[in-house]
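Asker: Give me coordinates for this.
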Amino acid sequence: MAVLHATEPLPTVAPADPPGRQPSAPLAKRRLPAGRPREWYVRHNRRLKAMRLAIALLDAGAHGPGFVHDRTIRAAAVRLGIHPPSTATCRMVRQLMHYPR
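Answerer: From the prediction side, this is the model:
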């Protein structure tokens, strides 16, 4: 074990991922909490779908929300194999793409 002195910088090595888990592999799904109003579940699922679509569009080279129209977002949904999003979800995708990274 190396001893660090106060004047030495901290190591910049990131902790290793657990064995057997790929960086791009999705996390295990957990059950949603019970007893919430139906609107909460609708909003939660809409956010998840919007995040998936925003990530896919950014990975595909979309440069920002001004370049992505509803038609483009719906085409990305078809490529991902998910139901085409509503207009509200398309708006949410553009809002997520607008936030600085």
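Asker: use CA for all of it now, contacts and neighbours both
Answerer: OK.
Asker: residues contacting residue 92?
Answerer: Listed by Cα atoms under 8 Å, 6 or more residues apart in numbering, the contact set of residue 92 reads 47, 50.
Asker: Can you give me the buried ones in the host helix or strand of it?
Answerer: For residue 92, the element it lies in under DSSP states H and E is helix 87-98. Within helix 87-98, the residues scored as buried using 16 or more other Cα atoms under 10 Å are 89-94, 96-97.
Asker: how about a markdown table for the residues you listed, with distance to residue 83 added?
Answerer: Compiled in a markdown table, the buried residues of helix 87-98 are given as follows (distance: Cα to Cα, whole Å):
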| residue | distance to residue 83 |
| --- | --- |
| 89 | 11 |
| 90 | 12 |
| 91 | 16 |
| 92 | 16 |
| 93 | 14 |
| 94 | 18 |
| 96 | 19 |
| 97 | 20 |
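Asker: Let's see this one next, to set against the first:
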Amino acid sequence: MAVAAVTTEPLEEPHPMSFHPPLATPPHRRRLPAGRPREWYVSHNRRLKAMRLAIALLDSGVYQPSSAGNRRIRLTAERLGVHPPSDTTCRMVRALIRYGR
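Answerer: Take a look at the predicted model:
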């Protein structure tokens, strides 16, 4: 009976000019600028959250704003591990899906 040999070496060397992007690395986070009104920070973070949720919904196959109800958006937020979005954020998510097509 023949037994296959197990090796940990690659069969061929990768091309030195090939590009292999890192897998799911979060973007570099910078500090927000100081001295802005509190409303600016609230709206900025709300936009970021809405964008993350819209991308996750689009990746999961939700392409119509009518398919993205508040419940579905909040379940997506739970799956991503972020706090449940407000009704305002849910409206922003639907707007991003509408204009992202």
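Asker: TM-score them against each other, please.
Answerer: A TM-score of 0.76 describes the superposed chains when it is computed by TM-score structural alignment, normalised by the length of the first structure; 84 aligned residues with a Cα RMSD of 1.7 Å.
Asker: rewinding a little: ok, average deviation of the helix holding residue 92 of the first structure from the second structure?
Answerer: Comparison of helix 87-98 of the first structure with the second structure after fitting gives an average deviation of 0.3 Å (mean Cα distance after the TM-score superposition for the first structure).
Asker: Which residue range of the second structure does that helix align onto?
Answerer: Matched against the second structure by TM-score structural alignment, helix 87-98 of the first structure falls on residues 87-98.
Asker: Please state the offset of that stretch from the chain centre?
Answerer: Computed by Cα atoms, centre = their mean, to the nearest Å, the chain-centroid distance of stretch 87-98 of the second structure equals 15 Å.
Asker: Stretch 76-90 of the second structure now?
Answerer: For stretch 76-90 of the second structure - counting by Cα atoms, centre = their mean - the centre lies 12 Å from the chain centre.
Asker: mind listing what's buried in that stretch?
Answerer: 76-77, 84-85, 89-90.
Asker: do the same with stretch 35-46 of the first structure
Answerer: Burial within stretch 35-46 of the first structure, assessed by neighbour count using 16+ other Cα under 10 Å, is assigned to residue 46.
Asker: Look through the first structure and tell me its longest helix.
Answerer: Looking across the first structure with DSSP state H, the single longest helix is helix 38-59.
Asker: between the helix or strand following that one and helix 87-98, how big is the angle?
Answerer: Toward the C-terminus, helix 38-59 of the first structure is succeeded by helix 70-80 as the next helix or strand (DSSP H and E). Relative orientation of helix 70-80 of the first structure versus helix 87-98 (axes from the mean of the first three to the mean of the last three Cα atoms, to 10 degrees): 90 degrees.
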